[in-house]
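Asks: Let me see the structure of the following:
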Amino acid sequence: MAAEAPTVEVSEEDGELLRAQADLWRHSFGYVTSMGLRCAVKLGVPTAIHHLGGVTSLPDLTTALSLPPSKMPYLRRLMRLLVSTGVFAKAESSSEEGPELFRLNPLSKILVDGDGDEHHGHTSLVLAATSSQYLEASLGLAEWFKKDFGEAPVPSPFEDVHGVPLLDERTASLDKEFDELVNDAVAAHDNLGIDMIVRECHYLFKGLESVTDCCGGDGTTARAIIDAHPHLKCNVLDLPKVIEKAPAHDIINYVAGDMFQAIPPAQAVMLKFVLHNWNDEDCVNILDQCKKATPSREEGGKVIIIDILVNPSLEPIIYESQMLFDVGMMTLTKGRHRDENDWGTLFMKAGFSEYKIVKKLGDRVVFEVYP
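Replies: You can find the predicted model right below:
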C-alpha cells in the first residue's frame, strides 16, 4: 500500500485559482455531458436498464446493448460521468464485493422508449438539442452578434447559418428527417405533464362551452381536456403539415391554418408553450388574433396561457435551466423566456384589460388573460 501523501495547505488566493480552473474545465467541457447523453440515448441505455428491471450491472448492460466486451471499461467511464451529472444513479449492491450497479432516476425514466407512459418519448428532444444543425447555429453565435442586419428583421443564428427558420414550413427543405425530429421533440416537451395541469387547474375550463388549442399538434392536450371535461367542444389549430398527421377523433375539430391569420372562434383560446417561440411583436400579433377569436370577458371570453415564467427564486437547477433554454431560444428561434413584468407588459401591449396567475407549476405558469 502506498504511503498517504501529506496534506498541503494552500493560501485562499491559490485555492480560489485552483477552483476557478476546475470551474473553467466544467464550463469548457460541458458539451461532453451533452454528447455523453446523446451517446447513451442512441445506444438505448435508458430503455435497456428499464427492460433489465430498472437496475443493472455493467456486464449485463454491455450484453443487453450488444456491445463488444472490450468496450465495457469505456462504458463504465461514460456511465460514471452520467451518474455524476444526474442522468443516471448508482444502486446499492447486496454486498461489498457485489458488482457496480446503475439504476434509472426520474430524468432517465423519461428517456425510456416504447412503454406507453405519457411522460416518455424525450429521446427526440435530446437528439434534436445535440444535432449538428443546432450545434452549427451555436458555433455561429459570435459571428451573428457582430453582424449588422440594418433595418431588416434580425434572423436567429439558426436561420442565419442554415438559410431557413426553425419550426417553420420551410425547415423541411433543410433536412426532412431533422424537421420531423424537431417536431417530435417539441411535442414531447409541450405534452409532458399535461394531465397534471388539467388535474391541478380543472377550474380553468369550468363554465366553458368551447376552447381552441392553438398550435395544439396532434391533439394530445385536447384529448386530455376532453377526458376531464367531456362537454367541451374543442378545436385544434396547427399548420397543415401537422394536422394532416393528427389521429382521427370524434369530438376534436382539427383545423389546418396559421395563427397569425385567424384562430377558430371559441370561448377560450389556449396557448401552451407557444409564445416563448416568438419575439414580442409577433406575440402581440398572435394575441390580437386570440382577442378576435374570443367573446368579451362578460361572456366568458379569455386566453389561457401555459408557458415558462423566469424566476430567480426557483431552485438553482431550474433557474439555470431557464437561462440555458432562453439562450437556446435566442440561438434557434425568435423567442425568449419572460419574467412576470415581461408577460404583463406583453398583455397590456396586446390590449388586454387584466390577467392573473392561476397556478405556478415548477418553472411554468398558467395565466388567464381577459379581453
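Asks: can we go C-alpha only for contacts and neighbour counts from here?
Replies: OK.
Asks: and Val87, which of the three is it?
Replies: Three-state call for Val87 (DSSP: H, G, I helix; E, B strand; the rest coil): coil.
Asks: Check the one 10 residues further on too.
Replies: Using three-state DSSP, the structure places Glu97 in coil.
Asks: Met270 too?
Replies: Met270, by the three-state scheme (three-state DSSP), is strand.
Asks: Spit out the contact partners of it.
Replies: Residues in contact with Met270 (CA atoms under 8 Å, 6 or more residues apart in numbering) are Val211, Thr212, Asp213, Cys214, Val303, Ile304, Ile305, Ile306.
Asks: one more to put side by side:
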Amino acid sequence: MVRLCNSMSLKCAIQLGIPDILHKHGHPMTLSQLLQSIPINKAKSRMSPRLMRVLVNSNFFIEEKNSSNQEVHYWLTPASRLLLKGAPLTVAPLVQVILDPTFTNPWHHMSEWFTHEHHATQFEAANGCMFWEKLANEPSMGRFFDEAMSCDARLVAHVLTKDYKHVIGGIRTLVDVGGGDGTMAKAIVEAAAHHKMHSY
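Replies: Here you go, the predicted model:
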C-alpha cells in the first residue's frame, strides 16, 4: 500500500507541476509559496503537507529549514530533476505512462486472466483489446506511449554513450529493428562516428 501511495503521489506531483515550479523559482520554496503556484482547490490545500511528506520520504524533494523562522522549504533532488518536463533527460512521460490507468488496471484483472481462457493477456482482460491494438485505435495514447519510450531511450542512451563507450566501441554495424523513433540507435551512432546504422 505504501508503494502505491508513493507512486501515485509522484504522479500527482508531476501533474501539478511541482518539480517545474521549484526549478523555475530557482531556490527552495515554502509550502505557502508552492501553494500559490500550484493550481489546486484552496479548500484542499490543508492536505498538501501530507503529499509533500510522502514525496520527501520518497527522496523526490528535500526539506530545508530557514534558520530565522524555522519554516520548512522544499527543494529538488537529483531524482526530481529527472521529472522536469522540458529537461533533455526527463522521465516524466515514462512515469505518467507507467502509472496511467490503461497500464495499471490490468493488474486488477490478474485473477480474471488466470481463470478465464478467452483473454490472452491481463491487458486484454482490462481493456478489451490487445496492447498494440489499443495504441493503434487511440492515436493520442499511442503518442503518449511513444514519448514515454523515447524519453526512456534518451536517458539510457545518455548513460550508455557517456559511461560505457567501451561497450559500444567495437560495434561496426548497428541494425535497429522496431526501435520506435530510433533514439537509441542515433545516440550510439553519434557517439561512435564509424558505426553504420540500418533502421527498420
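Asks: After superposition, what is the TM-score?
Replies: Remark: TM-score between the superposed chains equals 0.85 [TM-score structural alignment, normalised by the length of the second structure]; 200 aligned residues with a CA RMSD of 2.3 Å.
Asks: most neighbours, which of the contacts of Met270 of the first structure?
Replies: Greatest neighbour count in these, by other CA atoms under 10 Å, goes to Thr212: 30 neighbours.
Asks: And that residue, what's its match in the second structure?
Replies: The equivalent of Thr212 of the first structure in the second structure is Val175 (alignment by TM-score structural alignment).
Asks: looking at this, its match is in a strand?
Replies: Yes - assignment of Val175 of the second structure by three-state DSSP places it within a strand.
Asks: Secondary structure element for the residue nearest to it when sequence neighbours are not counted, which one?
Replies: Among residues not flanking Val175 of the second structure along the chain, His198 sits closest, at 4.8 Å (CA to CA, 6 or more residues apart in numbering). Element membership for His198 of the second structure (DSSP states H and E) is strand 196-199.
Asks: what comes up buried for that strand?
Replies: Met197 (16 or more other CA atoms under 10 Å).
Asks: follow-up on the earlier one: now, which of the contacts of Met270 of the first structure sits nearest Val55 of the first structure?
Replies: Ile306 (35.6 Å; CA to CA).
Asks: Was I right to think that closest one contacts Glu368?
Replies: No - with contact defined as CA atoms under 8 Å, Ile306 of the first structure and Glu368 do not form a contacting pair (9.1 Å).
Asks: on that earlier part again, aligned to the residue nearest to Val175 of the second structure, what sits in the first structure?
Replies: Match for His198 of the second structure (TM-score structural alignment): Asn235.
Asks: Do you have the helices of the second structure handy? List them.
Replies: Using DSSP state H, the helices of the second structure run over 2-16, 18-25, 31-37, 48-57, 78-81, 92-98, 101-104, 110-115, 122-127, 131-137, 139-163, 165-168, 183-191.
Asks: Between those, which one is closest to Val72 of the second structure.
Replies: Ranking the helices of the second structure by proximity to Val72 of the second structure (CA to CA) places helix 31-37 first, at 7.3 Å.
Asks: ok, back up a step: how much space separates the match of Thr212 of the first structure from Val167 of the second structure?
Replies: 16 Å (CA to CA, to the nearest Å).
Asks: Quick check, the match of Thr212 of the first structure in contact with Met197.
Replies: Yes - assessed by CA under 8 Å, Val175 of the second structure is found in contact with Met197 at 5.8 Å.
Asks: Now render the contacts of Met270 of the first structure as CSV, adding distance to Asp113 of the first structure.
Replies: As requested, the contacts of Met270 of the first structure are exported to CSV (distance: CA to CA, whole Å):
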residue, distance to Asp113 of the first structure
Val211, 32
Thr212, 30
Asp213, 27
Cys214, 28
Val303, 34
Ile304, 31
Ile305, 29
Ile306, 26
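Asks: Before I go, just wanted to say thanks for your time.
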